[in-house]
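the sequence isn't on hand, but the structure is:
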């Protein structure tokens, strides 16, 4: 029974990651894409870590996954902010630019 729950959690996490990758292509600016990556990766990692904890049922694994999750939750917004700040300072991002998906739609 526990293997079924673990499989469902892993399947949901993989689906969430797949949907976020589609979101990266669909959103048209850097900041929206960063939002998708930071939020969804945290949620998918949480599901994966719950599955790992259910698989091993060990206190040491629980401590390790707890530390991994909290480091990610702490560092993910910081890294997204640094990327946004650098892209703004170096003018790497043009708000008027189009995504590859939008360019393909215009060509059709």
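That came in fine, so what should we check first? Since we're looking at a predicted model, the values are computed, not measured. Numbering: from 1, shown residues only.

hey, let's count contacts and neighbours off CA atoms from now on
Will do.

now do the most centrally placed residue in the chain against residue 91, distance only.
Closest to where the C-alpha atoms of the chain average out (C-alpha atoms, centre = their mean) is residue 41, at 2.2 Å. Distance of residue 41 to residue 91, given as C-alpha to C-alpha, to the nearest Å: 26 Å.

for residue 79, same thing?
Applying C-alpha to C-alpha to residue 79 and residue 91 gives a distance of 18 Å.

centre of the chain to the longest helix along the chain, how far?
For the chain, the helix with the greatest residue count under DSSP state H is helix 59-89. In this view, helix 59-89 has its centroid 11 Å away from the chain centroid, taken as C-alpha atoms, centre = their mean, to the nearest Å.

and it, what other elements does it pack with?
Taking 3 or more C-alpha pairs under 8 Å, 6 or more residues apart in numbering; DSSP states H and E as contact, the helices and strands that helix 59-89 lies on are helix 30-56.

one more to weigh against that first structure:
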């Protein structure tokens, strides 16, 4: 039974990594590629590390496997965010089907400064609004 679980974890991990590589090749822009590779590859590595921990069943190897899983969970989303943000700042083209670009009103391409959502809310409150319907 344990061999079946280990085999399932390894096969599942390999399939998720294959899915990440297909997403990297087939998706239309940087941001969607980053999303696919981060999620699928991280899950693939986690499943394979769980299978390795179950296979060897030694304290040192199990501890290393869980340390690798923790490291992947902490670093993969941060790295994808930083790479995606850098790609946006250098002008990487978004997919033509992108519906909403939330960074555009907050990003100044000349200074490369990004205003927080709180700053834009405060600026909107300071600016007088025209309430006259005419």
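Looks like it came in fine. Source: prediction; values computed, not measured.

just to revisit the earlier point, who has more neighbours, residue 79 and residue 91 of the first structure?
Between residue 79 of the first structure and residue 91, residue 79 has the larger neighbour count (other C-alpha atoms under 10 Å), namely 13 against 9.

report the secondary structure state of residue 95 of the first structure.
coil (DSSP: H, G, I helix; E, B strand; the rest coil).

just to revisit the earlier point, quick one: contacts of the next helix-or-strand element following the longest helix of the first structure?
As assigned by DSSP states H and E, the chain's next helix or strand after helix 59-89 of the first structure is helix 100-107. With C-alpha atoms under 8 Å, 6 or more residues apart in numbering as the test, helix 100-107 of the first structure has contacts from 25, 26.

which non-adjacent residue is nearest the residue nearest to the centre of the first structure?
residue 17 (7.1 Å; C-alpha to C-alpha, 6 or more residues apart in numbering).

so the one you found makes contact with residue 43?
No. Using C-alpha atoms under 8 Å, residue 17 of the first structure is not in contact with residue 43, being 9.2 Å away.

looking at the two, which one has more neighbours?
Neighbours were counted for residue 17 of the first structure and for residue 43 using other C-alpha under 10 Å; residue 17 has more, 19 against 16.

got the angle between the helix or strand where the more buried one lies and helix 30-56?
Per DSSP H and E: residue 17 of the first structure is located in helix 2-26. With axes from the mean of the first three to the mean of the last three C-alpha atoms, to 10 degrees defining the directions, helix 2-26 of the first structure sits at 170 degrees from helix 30-56.

how far away from the center of its chain is helix 2-26 of the first structure?
On the basis of C-alpha atoms, centre = their mean, helix 2-26 of the first structure sits 11 Å off its chain's mean C-alpha point.

buried set for it?
6, 9, 10, 13, 14, 16, 17, 20, 23, 24 (16 or more other C-alpha atoms under 10 Å).
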